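Undergrad: my questions are about this predicted structure, shown below with the sequence.
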Amino acid sequence: MPAKLIKTVSTIAALLSVSAMVSAQQDFSKVEITHQPVAGSIFMLQGSGGNIALLVGEQGNLMVDDQYEPLAPKIKAAIAKLSQQPVRYVLNTHWHFDHTGGNAEFNTGEALLIAQDNVRSRMLSGGEIKAFNAKIPPAKKEALPELTFKERMQLYFAGEDIEALAAPNAHTDGDAVVFFKSSNVVHMGDLYFKGVFPFVDLSSGGSVPGVLAAVEAALERMDDKTKVIPGHGSLSNKAELSEYRDMLKASIAAVAPLKKAGKSLQDVQAAKPLAQLNEHYGGGFIKPDLWLQFVYQSL
């Protein structure tokens, strides 16, 4: 296989987290699940895939997202170091496989799977991420969310006032921001890729203006002491999320007038309107030209 093609396949696998691709490209035996305290009884677990929030309670635990299916045993072992109680609730921030892959493994009869309505719909039918010509098969029935909500879900559990708010047409069309009000913690899901340009799944109903709107709405509910768990990246805060918000606004402001003037995507890319942002945010999976494409196609 040509080196360029190998690099392309590896990038797609790491970014999109499609099960077959990931299994072929990643050695999960080398992945270590780490944890760090966030606030109150909330921990952030990291391994491979989306960040996990774990709320530890005397009667059981709640998880936000669960990474890849092959990592479920390691995630369970990591949880066992923090609590001897079972996982009672799993809340998915969206439908992508690096956030829902472990659903079936945690759906043992003790846990209830929760997500926004469109998460179940997309997992049920499968789909295509057109930016990368990636087809995602339907999820197994045990992985499907069992309780869904349209706009808002409220849960009182383990001493926490937990609120999940839908973010329409943002990273996807089924995103949820999860607020742990008692501990002043927010899990942003993939609305927030810390320090890098984010992936916006336009083929799943996402849009860059939608991401901006969701981030701004979340910021309005935060204070300077709020702990922010991003979908990808290290533990964050309101100030860093505000910088990310500014990047989103600057990207839209730079591209919108060019598109309004009738410039093609190729013309806009040649003009490099995001040059000042690329050095700081262009080091992730989403490179500057692809980020500009997401912005352009969203407008």
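TA: Received it, and whenever you're ready, just let me know what you need.

Undergrad: from here on, contacts and neighbour counts on C-alpha atoms
TA: OK.

Undergrad: now do the contacts for the residue nearest in space to the middle of the chain.
TA: When the chain is reduced to its mean C-alpha position, the nearest residue by C-alpha atoms, centre = their mean turns out to be Asp190, at 2.5 Å. Asp190 is in contact with 50, 93-94, 171, 198-199, 230-232, counting by C-alpha atoms under 8 Å, 6 or more residues apart in numbering.

Undergrad: apply 7 Å and report the result again.
TA: 171, 230-232 (C-alpha atoms under 7 Å, 6 or more residues apart in numbering).

Undergrad: buried residues, the lengthiest strand in the chain. List them.
TA: Secondary structure of the chain per DSSP state E: the longest strand is strand 160-167. Buried residues in strand 160-167, counted by 16 or more other C-alpha atoms under 10 Å: 160, 162-167.

Undergrad: how many other residues sit next to Ala80?
TA: Ala80: 12 surrounding residues under other C-alpha atoms under 10 Å.

Undergrad: do the same with Lys130
TA: If we define neighbours as other C-alpha under 10 Å, then Lys130 has 12 of them.

Undergrad: I figured it hits Leu202, correct?
TA: No: the pair formed by Lys130 and Leu202 falls short of the contact definition of C-alpha atoms under 7 Å, at 8.0 Å.

Undergrad: hold the first one in mind and look at this next one:
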Amino acid sequence: MASPELPSLSRRGFCLCCVGGAFAATTGWLTPRQAFAEARGLVSVIKDSAAISPIATYKLRNNISVLEGSGGNIAVLTGPDGKLLVDAGIGVSRPQLSKALAALGGEPITHLINTHWHFDHADGNEWLHAAGAKILAHENTRKHLSVVQRVEDWDYNFLALPASAVPAQVFARDHHLKLNGASIATKYYGPAHTDGDISVMFAEANILHAGDTYWNGIYPFIDYSTGGSIDGMIAASDANLAMANNDTIVIPGHGKPVSNKAELQEFRDMLVAIRDNVGNLKKQGRTRDEAVAAKPTAAFDARFGQFLVDPGFFTRIVYQGV
């Protein structure tokens, strides 16, 4: 399916949001708009920023923390069986991530789960495997990481990862493991943000890492090039809500890294309302640009449209999928 034509700022804006709030907050570095003026490769800009961005650590409960600042939010479980990471961030963040991981304890890195294939969640696979991590993911994630994969909206061809960095253990539906006394359940959604998205639930701690099926307080990207779907994003939100209660800590792929069921519900309701608004415009015969001009996201822009996936870009993404 062809990617939507996007305004220059919106197209590039999404790419830069992959490094999260730490990118925008980094001092002594280019702002997104300054970076555009440098006319450098977008993924290179993201990686350059990740190379110097600080890592913020949020300690949750039951020896689980979340690290913010290298691509997607990274969950870490520590204990005598070694450290388990959910997502790998961007490889050039290794010095900062290594320091943050060491501060959580001296255990070796033994396990890594990729929530999906995008580089801001899996680029660190190679060094984490070299450090001792066994890598687990959905079978579609391994497929995308094993070949050249183009993302039109990023104007970038991602090379296949080295064999050692490709997940060696994969599953088709769901998978369970026990580590450091924690019962860990991974759940496959079907097509959502991509066609390989999974969540990771830490049962005893009641902590859910939703990967990029949930973007906290910002409009999400949906990667149609590798099987994403607006309806799938909504279905994944419903599945996440079904797993959560009022005490659940929810870790989003992007946005404020410590969230909850109420914020997840707001995200899901926003997706449904905008899908329906855009779908109705499309049924009326409105073109994509006419749908954007009708401002079908207006009721949500103050809450979700203040980051780099702007309302027009998100309308175009939804239009493509309804």
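TA: Cool, got the structure. Values in this document were obtained by computation on a predicted structure and should not be read as measured data.

Undergrad: circling back to that earlier point, which positions in the second structure sit opposite the longest strand of the first structure in the alignment?
TA: Mapping strand 160-167 of the first structure onto the second structure (TM-score structural alignment) gives residues 182-189.

Undergrad: equivalent analysis for stretch 203-218 of the first structure, please.
TA: Residue span in the second structure matched to stretch 203-218 of the first structure, by TM-score structural alignment: 225-240.

Undergrad: can you list contacts of that stretch?
TA: 1, 151, 189-195, 213, 222, 268, 271-272, 318, 321.

Undergrad: could you dump the buried residues of strand 160-167 of the first structure to a markdown table with distance to Ala217 of the first structure?
TA: Listed next are the buried residues of strand 160-167 of the first structure as a markdown table, based on distance: C-alpha to C-alpha, whole Å:
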| residue | distance to Ala217 of the first structure |
| --- | --- |
| Glu160 | 21 |
| Ile162 | 17 |
| Glu163 | 14 |
| Ala164 | 13 |
| Leu165 | 10 |
| Ala166 | 11 |
| Ala167 | 9 |
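
Undergrad: which among these gets closest to Ala139 of the first structure?
TA: Minimum distance to Ala139 of the first structure across the buried residues of strand 160-167 of the first structure is 21.6 Å, recorded for Ala166 (C-alpha to C-alpha).

Undergrad: so how far is Leu71 of the first structure from the closest one?
TA: From Ala166 of the first structure across to Leu71 of the first structure, the span is 27 Å (C-alpha to C-alpha, to the nearest Å).

Undergrad: ok so, going back, the residue nearest to the centre of the first structure pairs with which position in the second structure?
TA: In the second structure, the residue matched to Asp190 of the first structure (TM-score structural alignment) is Asp212.

Undergrad: I'd assumed its match was in a helix, is it?
TA: Yes: if the criterion is DSSP: H, G, I helix; E, B strand; the rest coil, then Asp212 of the second structure is within a helix.

Undergrad: ok, Lys178 of the second structure touching Met201?
TA: No: taking contacts as C-alpha under 7 Å, Lys178 of the second structure lies outside contact range of Met201: 11.6 Å.

Undergrad: where do the helices sit along the stretch 1-150 of the second structure?
TA: Along the stretch 1-150 of the second structure, counting by DSSP state H, counting those that start in this stretch, helices occupy 8-17, 20-25, 32-37, 42-52, 94-103, 119-122, 125-130, 139-145.

Undergrad: which part of the first structure matches the fifth one?
TA: So that's helix 94-103 of the second structure. The aligned range for helix 94-103 of the second structure is 72-81, by TM-score structural alignment.

Undergrad: list the buried ones in the matching stretch?
TA: Judged by neighbour count (16+ other C-alpha under 10 Å), stretch 72-81 of the first structure contains these buried residues: 72, 74-76, 78-79.

Undergrad: could you dump those to a markdown table with distance to Asp65 of the first structure?
TA: As requested, those are arranged in a markdown table below (distance: C-alpha to C-alpha, whole Å):
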| residue | distance to Asp65 of the first structure |
| --- | --- |
| Ala72 | 11 |
| Lys74 | 14 |
| Ile75 | 11 |
| Lys76 | 13 |
| Ala78 | 14 |
| Ile79 | 13 |
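
Undergrad: just list the residues touching Arg12 of the second structure, thanks.
TA: Each residue near Arg12 of the second structure by C-alpha under 7 Å, 6+ apart is listed here: Trp154.

Undergrad: picking up where we left off before, report the distance from the match of helix 94-103 of the second structure to the chain centre.
TA: The chain centroid and the centroid of stretch 72-81 of the first structure are separated by 21 Å under C-alpha atoms, centre = their mean, to the nearest Å.

Undergrad: do the same with stretch 160-168 of the first structure
TA: For stretch 160-168 of the first structure, the distance to the chain centre is 14 Å (C-alpha atoms, centre = their mean).

Undergrad: what's it in contact with?
TA: Stretch 160-168 of the first structure is contacted by residues 116, 150-156, 174-182, 210, 214 when judged by C-alpha under 7 Å, 6+ apart.

Undergrad: can you do 6 Å?
TA: Defining contact as C-alpha atoms under 6 Å, 6 or more residues apart in numbering, one finds that stretch 160-168 of the first structure is touched by 151-155, 175-182, 214.

Undergrad: in the stretch 151-300 of the second structure, which spans are helices?
TA: 230-243, 261-283, 288-293.

Undergrad: quick check: the helix or strand immediately after the last one in the chain compared with the first structure, mean distance?
TA: Next along the chain after helix 288-293 of the second structure, taking DSSP states H and E as the criterion, comes helix 301-304. Mean deviation of helix 301-304 of the second structure relative to the first structure after superposition (mean C-alpha distance after the TM-score superposition for the first structure): 1.8 Å.

Undergrad: check how far the helix or strand just after helix 301-304 of the second structure sits from its aligned residues in the first structure, on average.
TA: As assigned by DSSP H and E, the chain's next helix or strand after helix 301-304 of the second structure is helix 311-321. Comparing helix 311-321 of the second structure with its match in the first structure after superposition yields a mean distance of 0.9 Å (mean C-alpha distance after the TM-score superposition for the first structure).

Undergrad: list the helices and strands helix 311-321 of the second structure packs on?
TA: Using 3 or more C-alpha pairs under 6 Å, 6 or more residues apart in numbering; DSSP states H and E as the contact definition, helix 311-321 of the second structure packs against no other helix or strand.

Undergrad: and if we set it to 8 Å?
TA: Helix 311-321 of the second structure sits against helix 8-17, helix 230-243, helix 261-283, helix 288-293, with contacts defined as 3 or more C-alpha pairs under 8 Å, 6 or more residues apart in numbering; DSSP states H and E.
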